[in-house]
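Peer 1: requesting a structural model of the entry that follows:
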Amino acid sequence: MGSDASEVYRRYLSAVMLHGQASARAVDLGATDLYALNILELTGPMTPGELGTRSGLTTGPTTRLIDRLADAGYVRRVPVPGDRRKVLVELVGTSAEFDEMLAPARRRIGEIIGSYTPEQREVLFDYFIRAADAYRDATEDLRTE
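Peer 2: Here you go, the predicted model:
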């Protein structure tokens, strides 16, 4: 597969990123806004600093991101029990619009995954888990350089 494998993979990543951007635009959000909502959905409430770190933003842009999402009704700031100085950002909910917008891609990807044997799906999901860890580690490496 050689360089062809690299090209195929890069095309795949580009398609995923382009879909994320188009999805965000379809619900009048920026790509980073949609990404932040995904982070909160996957990990639960977190401090603004944690959300900024996970989304790759500095303090100012993180504050503006949270303000936009709060104004749109997607998140809220809640005080941390026992420490009035700290707040957590928590997901209030996502609209039915999100589910409707993502349904076609989810259906298509579900059909593709469903076409594999159970053994092939096991390898595929093993890859997803290991690749996500590798990308997180590589991201940390870039941040510390």
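Peer 1: hey, let's count contacts and neighbours off CA atoms from now on
Peer 2: Noted.
Peer 1: you'd agree residue 88 is in a strand?
Peer 2: Yes - looking at residue 88 with DSSP: H, G, I helix; E, B strand; the rest coil, it is inside a strand.
Peer 1: once you drop chain neighbours, what's closest to it?
Peer 2: Distances taken as C-alpha to C-alpha, 6 or more residues apart in numbering place residue 47 nearest to residue 88, at 4.4 Å, with adjacent residues excluded.
Peer 1: one more: residue 23?
Peer 2: Per C-alpha to C-alpha, 6+ apart, closest to residue 23 is residue 101, 6.7 Å.
Peer 1: to compare with the earlier structure, here is another sequence to fold:
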Amino acid sequence: MILKLLENQGKVKRLDVELKRDIEKQVFAAARNNNISSIQFRNVVARKLGLNITDSECLSFLAIKGRATPKELAHYTGLTTGSTTAMLDRLEKSQFIKRKPNPEDRRSVLIEISEKWAKTAAPLVKGIQQSQAELIASYTDEELKIIADFLTRFTNNVIEQTKRVESSPPS
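Peer 2: As a prediction, this is how the structure comes out:
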């Protein structure tokens, strides 16, 4: 009888470990799929607006951050400073951004999205924003705390690894 109980406990532990591994794989797959679907969504929005993906990424970054220097945008997009200037010239010509003097550095400017960009992009992203808000609202406060913690830590891992790779010598 005792042997049977110990044998069953061993099976339960194996099942628990297997279940945890399966859930971990599901989380990684979901994170990858989220990244892929986000890229696809941003690409569709860019095409609808006649933008290339780098210009669209710049505008998305500005929409999230509020404003940035050209140097920050060059770093984010991976463009050279010259290419960043050309991108900003295109976006300014399209009236999607505004250049403003940087109050902290007279030699620099700050880039902000314009009202035209906000009005142009809003109808395209309204549906996803509403769907995501409804999804978030469907979770309890405790579940949201866990989700927020996970996403924050997951993002911090990506940021740390980006810095590590960026600072390492080329292969």
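Peer 1: next structured bit after the helix or strand hosting residue 20 of the second structure?
Peer 2: For residue 20 of the second structure, the host element (DSSP states H and E) is helix 2-48. Under the assignment DSSP H and E, the closest C-terminal helix or strand after helix 2-48 of the second structure is helix 53-65.
Peer 1: looking at the alignment, what corresponds to residue 106 of the first structure in the second structure?
Peer 2: Under the alignment (TM-score structural alignment), residue 106 of the first structure pairs with residue 129 in the second structure.
Peer 1: so is that match in a helix, a strand, or just coil?
Peer 2: Residue 129 of the second structure ends up helix, using three-state DSSP.
Peer 1: let me see the contact set for it.
Peer 2: If you count contacts by C-alpha atoms under 8 Å, 6 or more residues apart in numbering, residue 129 of the second structure has none.
Peer 1: what of residue 21 of the first structure?
Peer 2: Contacts of residue 21 of the first structure (C-alpha under 8 Å, 6+ apart): 30, 31.
Peer 1: what strand or helix carries the residue nearest to residue 23 of the first structure?
Peer 2: Judged by DSSP H and E, residue 101 of the first structure forms part of helix 96-114.
Peer 1: return the distance of that helix from the chain's centre.
Peer 2: 16 Å (C-alpha atoms, centre = their mean, to the nearest Å).
Peer 1: how big's the offset between it and the second structure?
Peer 2: Once fitted to the second structure, helix 96-114 of the first structure is off its aligned match by 1.4 Å on average (mean C-alpha distance after the TM-score superposition for the first structure).
Peer 1: that helix: what's the following helix or strand?
Peer 2: Next along from helix 96-114 of the first structure, by DSSP H and E: helix 118-144.
Peer 1: got the angle between that next one and helix 96-114?
Peer 2: 120 degrees (axes from the mean of the first three to the mean of the last three C-alpha atoms, to 10 degrees).
Peer 1: what's helix 118-144 of the first structure aligned against in the second structure?
Peer 2: Counting by TM-score structural alignment, helix 118-144 of the first structure corresponds to 141-167 in the second structure.
Peer 1: how close does the matching stretch sit to the first structure?
Peer 2: So stretch 141-167 of the second structure averages 1.8 Å relative to the first structure (mean C-alpha distance after the TM-score superposition for the first structure).
Peer 1: what comes up buried for the helix holding residue 101 of the first structure?
Peer 2: Within helix 96-114 of the first structure, no residue qualifies as buried by neighbour count (16 or more other C-alpha atoms under 10 Å).
Peer 1: so that helix versus helix 2-26, what angle?
Peer 2: Inter-element angle recorded for helix 96-114 of the first structure and helix 2-26: 160 degrees (by the same axes, to 10 degrees).
Peer 1: by how many degrees do helix 96-114 of the first structure and helix 31-43 diverge?
Peer 2: Computed by the same axes, to 10 degrees, the angle between helix 96-114 of the first structure and helix 31-43 is 70 degrees.
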